[in-house]
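Colleague: A structural model of the following input is requested.
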Amino acid sequence: MRDFDLSPLYRSAIGFDRLASMLDNASRNDNQPSYPPYNIELLGENAYRITMAVAGFTIEELDIQSENSTLLIAGTKHVDKDQHQYLYQGIAARNFERRFQLADHVKVMKAHMENGLLHVDLIREIPEAMKPRSIKIER
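Modeller: All right, here's what the predicted structure looks like:
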């Protein structure tokens, strides 16, 4: 990823340090693991869905947490190694942890599993005070 010089931003803008931090983290996290695979969908103007392939995991082995604009999805596989003697093991049975940075006012609405896919629905709810409003001009 390219290196960005954000010093002009710091000289003239206040409160954009979070944006700079996100850009810095994105440039450092180019080598994130690719397991498990996932999609991010735009369902509507303010609705999103993360779909993650979690084949072999049960609901009890998955954990979803949302804190401080970060969504954490983790899987902890509880496998008794003495029970199975594999000739070939192509299905991953390893733990994972995937973090997503959420924009302001984006919150998790629900999560459900279907056919080995974990679906996490998100919505952006902009407070009324931040929505554009029309100002009447008096005579």
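
Colleague: rest of the way, CA atoms for contacts and neighbours
Modeller: Will do.

Colleague: Show residues contacting the helix or strand hosting Ile64.
Modeller: Here Ile64 sits within strand 62-67, counting by DSSP states H and E. Contact partners of strand 62-67, identified using C-alpha atoms under 8 Å, 6 or more residues apart in numbering, comprise 71-76, 108.

Colleague: and for comparison, fold this next one:
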Amino acid sequence: MATIDLSPLYRSSVGFDRMASLLDAALRSDTSASGYPPYNIESTGENQYVITLAVAGFAEDELELEVENGVLRVQGKKADDGEQRKYLHKGIAFRGFERKFSLAEHVEITGAKLENGLLAIGLVKRIPEAMKAKRIAIGQSLGALENNSDS
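Modeller: Take a look at the predicted model:
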């Protein structure tokens, strides 16, 4: 397993601790455990995304979505129907799962739907106006700076 020393990043920057912990978690994650259920992440427009998970056999009430501290958690637990079944062959596991997705800042869940065994989760990145790039006109006035220099 590869290890990366992130201490130079901490010495010369401020506020990148979340990124460093994401990198660390990605390097430590067990890839064999992360294969179920399969999923897609697609961009459906500017700042719009859909995560689609293949959850065949799960009903809406057996699925749970939760967002906490920038992490989307999707969990599936099969309800026990109390019926004793005698299988001649059992190839469908219906095993429970938990899948986590780290969300970037300002990404919000817009909704979710379950259709044909696929759970689709809509996301949008809404950048606050204060953080968007602004074009500054060059003129002869400094505005507030000129008013303050008169005193």
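
Colleague: Drop the TM-score for these two in here.
Modeller: The TM-score (TM-score structural alignment, normalised by the length of structure 1) is 0.94; 139 aligned residues with a C-alpha RMSD of 1.3 Å.

Colleague: just to revisit the earlier point, of the contacts of strand 62-67 of structure 1, closest to His84 of structure 1?
Modeller: Nearest to His84 of structure 1, judged by C-alpha to C-alpha, of the contacts of strand 62-67 of structure 1 is Thr76 at 17.9 Å.

Colleague: Contacts only, for that closest one.
Modeller: Neighbouring residues of Thr76 of structure 1 by C-alpha under 8 Å, 6+ apart: 61-62, 94-96.

Colleague: Ala93 of structure 1 now?
Modeller: Going by C-alpha under 8 Å, 6+ apart, Ala93 of structure 1 touches 56, 77, 79.

Colleague: of those residues, which stay in contact in structure 2?
Modeller: Among those, the contacts conserved in structure 2 (both residues aligned by TM-score structural alignment, their matches' C-alpha atoms under 8 Å) are 56, 77.

Colleague: Mean per-residue distance, the longest helix seen in structure 1 versus structure 2.
Modeller: If you go by DSSP state H, structure 1 has its longest helix at helix 17-28. Comparison of helix 17-28 of structure 1 with structure 2 after fitting gives an average deviation of 0.3 Å (mean C-alpha distance after the TM-score superposition for structure 1).

Colleague: for that helix, the distance to its chain's centre please.
Modeller: How far helix 17-28 of structure 1 lies from its chain's middle: 15 Å, per C-alpha atoms, centre = their mean, to the nearest Å.

Colleague: contacting residues around the spatially most central residue of structure 2?
Modeller: The centroid of structure 2 falls nearest to Leu103 when counting by C-alpha atoms, centre = their mean (3.2 Å). By C-alpha under 8 Å, 6+ apart, Leu103 of structure 2 lies in contact with 70-72.
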